[in-house]
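Asker: Sequence and predicted structure below; questions after.
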Amino acid sequence: MSEPAQSNLNKQFANVASNYRGSDIDLHAVYRDMRQNSPVLEDNFMERLGVPSIAGLDANRPTFTLFKYDDVMTVMRDATHFTNGFIAEGLGAFFDGLILTAMDGEAHKNIRNLLQPIFMPETVNRWKETKIDRVIREEYIKPMVAAKSADLMDFALYFPIRVIYSLIGFPEDRPEEIEQYAAWALAILAGPQVDPEKAAAARGAAMEAAKALYEVVKVVVAERRAKGATGDDLISRLICAQYEGRSLDDHEIATFVRSLLPAASETTTRTFGTLMVLLLENPDVLERVRQDRSLVNKAIDESVRLEPVATFKVRQTSEDTVIRGVAIPKGAMVQCIVSSANRDEDAFEQADTFNIDRRAKPSFGFGFGPHMCIGQFVAKTEINCALNAILDLMPNIRLDPSKPAPEIVGAQLRGPHHVHVIWD
């Protein structure tokens, strides 16, 4: 990979992190206070923190913010009374076409039923054996071993991009092009801005990036279709997918794949980084996981509960409703603070503790209900492979005492910027 491609990707990743960082405050302490004193707040709480939120798109719509587990659960599981269609107003300019997150009702259900089988464990486990594990070990971890030190976030930025673009069906012999596509995907994420002076430029850059990404995806879709779509890659499987006689055209496939890309690598990067911080800060837990790999997925799930990357979700009311005695009118925006709900003392014992032995209970790091992240099993499988490879090939991995300790930061798109480690 050339230096410009690498530096552009690093720069875009840093820009996105900065855009969603928010106020420099103890967020978990603030959320604790809100759960106790203002569990339903009539205000756009994220905007208060200086974080762009799709809830603020239309100033004429009131916004309500929820902090308690049960309230967030109620909203996330009820797609009839708390809808997603408004998302197309904000993303529509970036993603016309097939946007699962912006669909409601039967249309959403039918398209999801068509897509879901492609993301089920049977398919992803086959990818794990043929691609994911091999790429992570052979192309990334093994070449790092001799150095005996690294910033794991350098690895974390690149391996999910390499893996997901390979699974999607992009040619594997053009890594510099893939880095450019990934930078475009990050530019789309940086589109929403709080600062009006930056907003126009960022929106323009996001529009250009979205158009460029669509064009390259559509070329790959057309190539796959022309060759009979016989491969096991995501695009070939999307071409062949059918549900009740319905299949997807090239435009729908290209827009769906493009809508996956901003989150597909970004979320995996930050989730992996956060998992490693939590394990490295708890060496006894790390050793238990090293000795018993059946604990890997429990560690992933608990890190997603404790420090989710996507810290809030937004829905719109389809009719007047009441939550905890607060009247919320039809058409209002409802902002669900996932980071707060995941640490609700009424839902989780010792909620601020990283406990991989915790009894399984739904949390909201990958969403919940009908709009739960369709690609979460892919992301978890990538992270599982990465952690297993590290535990196999980097003995006695630990935080580097000569470097700054890692910090998990950000009011949205939360995660560490650096994770400096050494090993024997």
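Answerer: Done, it's in. Numbering: from 1, shown residues only.
Asker: switch to C-alpha atoms for all contacts and neighbour counts from now on
Answerer: Noted.
Asker: how far out from the middle of the chain is stretch 368-387?
Answerer: Relative to its parent chain, stretch 368-387 has a centroid offset of 9 Å by CA atoms, centre = their mean, to the nearest Å.
Asker: no, scratch that, I was asking about stretch 315-333
Answerer: Taking mean C-alpha positions (CA atoms, centre = their mean), stretch 315-333 and its chain are 27 Å apart.
Asker: What residues sit buried inside it?
Answerer: 315-318, 328-333 (16 or more other CA atoms under 10 Å).
Asker: Repeat that for stretch 347-361.
Answerer: 347-348, 351, 354-356, 358.
Asker: Tell me which two of these sit farthest apart.
Answerer: Ala347 and Ile356 (15.9 Å; CA to CA).
Asker: another one to put next to it:
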Amino acid sequence: MTISTADQLRDFIRTADDSAYVESAAAETPRSRIVDLYGPLAAARRRAPVHPMTQAALIGQDDYRTQKEFTKASFSCVLSFEHCQQALTDERLSSRFWDETIGQVWGHTIIGMDGSEHRQHRALISQAFTRRSLRRWQETAIVPAVNGLIDRFEKNGSADLYREFTLLFPVYIITEMMGLPFTDIERFNTWAGETVAAFYDMETAKEASKKLERYLSPLIEERRGGTGEDLITLLANAELDGGRLETIDIVSFLRLLLPAGGETTARSTASMLLGLLQSPEQLQAVISNRTLLPQAIEEGLRWEPPLMSISRIALDDLVLGDVEVQQGSVLEISLGAANRDHTRWDDADSFNIFREKKPHIAFAWGPHTCLGAHLARAEMSAALTALFDRLPGLRLDPDTGQQARVQGIGLRAPNKVPVVFESR
């Protein structure tokens, strides 16, 4: 009998040693341990929707190193849902902030592009993220990845779903989507993880970025004109009006994929799980009625978006929320504060899957809405489905669950998600 790729991936994951990656990804810093962001931000939002300072300053913290590089620029922080939406669609605000900071590591990517350049690159990259591709990845990557990880601990009766599950399944999904050999997964993930050090260790991040470019460039060239259905081949063969993505364009996008696509999905899923586990009635409602899964996912994304803010540079002088924003200054758009805006959602700080449906901005808004949002939702749905199907009696660990909390000021995630269940 021929073993399918899905079976091979599941078998590989079942016994893979990814402990080094987990230790790196779960490492805490003083900034990542900060729990209460929303109280200070809500108090600030009640005073005004826009403030002439960074989000970190609003909660009494030092600015990020990437923000400090803009020594001659003034900063403003947008806190209300209405004004964040407005800022995300204002063409006078440029995304090039990313290029001038972490772009030094990840390269020139669509998150740092504006106007026609952004539209063209987004259209080319979108050709790889079709419904057909999503259905294929569901079978070949998403389902085997989540099940391979659950295979490791379903007989134990307990697990930390953050370290043993949510941190890992997006990583294996992405590497399978790219069609990487199993033997290369560990070093690829190590390099990709090190690029996130751009926020605090630029030299390590730059060196990892070079290693990724040296590894990925030959793969891209080998797959141009090929018939494979992996992500690298699809990107290499994408064409629009005779235009194609250059090798460096694809390298830059793939370097971005693990931190921007993998880490955010890992953190979103962990926060959503903790929200459900801390609300046993809602958890049981979703387990009993899987049509509630989309509501749980959207509420999790609203309640604790993985990325607290994104930044834009003003191309012209403008006024937002009675604050004068000068040309060249930086506007920090607080997605987290906007998604907790009490003028838009009743009891906005509570996790409630039954609340009135309203769009959130966890995936941003406007032309830069996250390209992988549908993939992330599919991954989160598959993760919950597998956990609920395979771990009967799933509940928060009564001994250690009270210490679980969502934390961080830039990227948000639980410190742990300890659970118990009936072992099989």
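Answerer: Structure received. This is a predicted model, so every value here is computed, not measured.
Asker: Superposed, how do the two chains score by TM?
Answerer: The TM-score (TM-score structural alignment, normalised by the length of the first structure) is 0.90; 406 aligned residues with a CA RMSD of 2.1 Å.
Asker: just the buried residues of stretch 347-361 of the first structure now: which is nearest Glu122 of the first structure?
Answerer: Nearest to Glu122 of the first structure among these, with distances taken as CA to CA, is Ile356, at 25.5 Å.
Asker: circling back: and of the buried residues of stretch 347-361 of the first structure, the nearest to Phe377 of the first structure?
Answerer: Lowest distance from Phe377 of the first structure to these (CA to CA) belongs to Ile356, with 18.7 Å.
Asker: Identify the residue of the second structure aligned to the closest one.
Answerer: Using TM-score structural alignment, the partner of Ile356 of the first structure in the second structure is Ile353.
Asker: Specify, as a residue range, where the helix or strand harbouring Glu221 of the second structure falls in the first structure.
Answerer: Using DSSP states H and E, Glu221 of the second structure falls within helix 202-223. With TM-score structural alignment applied, helix 202-223 of the second structure matches the range 203-224 in the first structure.
Asker: Give me the buried stretch members for the matching stretch, please.
Answerer: The neighbour-count check on stretch 203-224 of the first structure (16+ other CA under 10 Å) flags 203, 205-210, 213-214, 217-218, 220-222, 224 as buried.
Asker: Repeat that for stretch 16-31 of the first structure.
Answerer: Buried-residue list, stretch 16-31 of the first structure, by 16+ other CA under 10 Å: 16-22, 27, 31.
Asker: could those residues go into a markdown table alongside secondary structure?
Answerer: Shown next, in a markdown table, are those (DSSP: H, G, I helix; E, B strand; the rest coil):
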| residue | secondary structure |
| --- | --- |
| Val16 | helix |
| Ala17 | helix |
| Ser18 | helix |
| Asn19 | helix |
| Tyr20 | coil |
| Arg21 | coil |
| Gly22 | coil |
| Leu27 | helix |
| Tyr31 | helix |
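Asker: quick one: which of the buried residues of stretch 315-333 of the first structure sit in strands?
Answerer: Applying DSSP state E to those, the entries found in strands are 315-317, 328, 333.
Asker: right, and the pair among those residues with maximum separation?
Answerer: Farthest pair in those, by CA to CA: Arg315 and Ile328, 12.2 Å.
Asker: and the counterpart of Ala411 of the first structure in the second structure, how many neighbours?
Answerer: In the second structure, the residue paired with Ala411 of the first structure is Ile409, using TM-score structural alignment. Close neighbours of Ile409 of the second structure, defined as other CA atoms under 10 Å, add up to 24.
Asker: Tell me which helix or strand Ile409 of the second structure sits in.
Answerer: Residue-wise, Ile409 of the second structure maps onto no helix or strand under DSSP H and E.
Asker: Correct me if wrong: it contacts Ser32.
Answerer: Yes. Between Ile409 of the second structure and Ser32 there is a contact under CA atoms under 8 Å: 6.3 Å.
Asker: Go ahead and flag the most central residue of the second structure.
Answerer: Taking CA atoms, centre = their mean, the centroid of the second structure lies closest to Thr264, which sits 1.7 Å from it.
Asker: Please identify which helix or strand holds the residue of the first structure sitting at the aligned position of that one.
Answerer: The alignment partner of Thr264 of the second structure in the first structure, by TM-score structural alignment, is Thr267. Remark: Thr267 of the first structure resides in helix 250-280, with elements defined by DSSP H and E.
Asker: Good, wrapping up.
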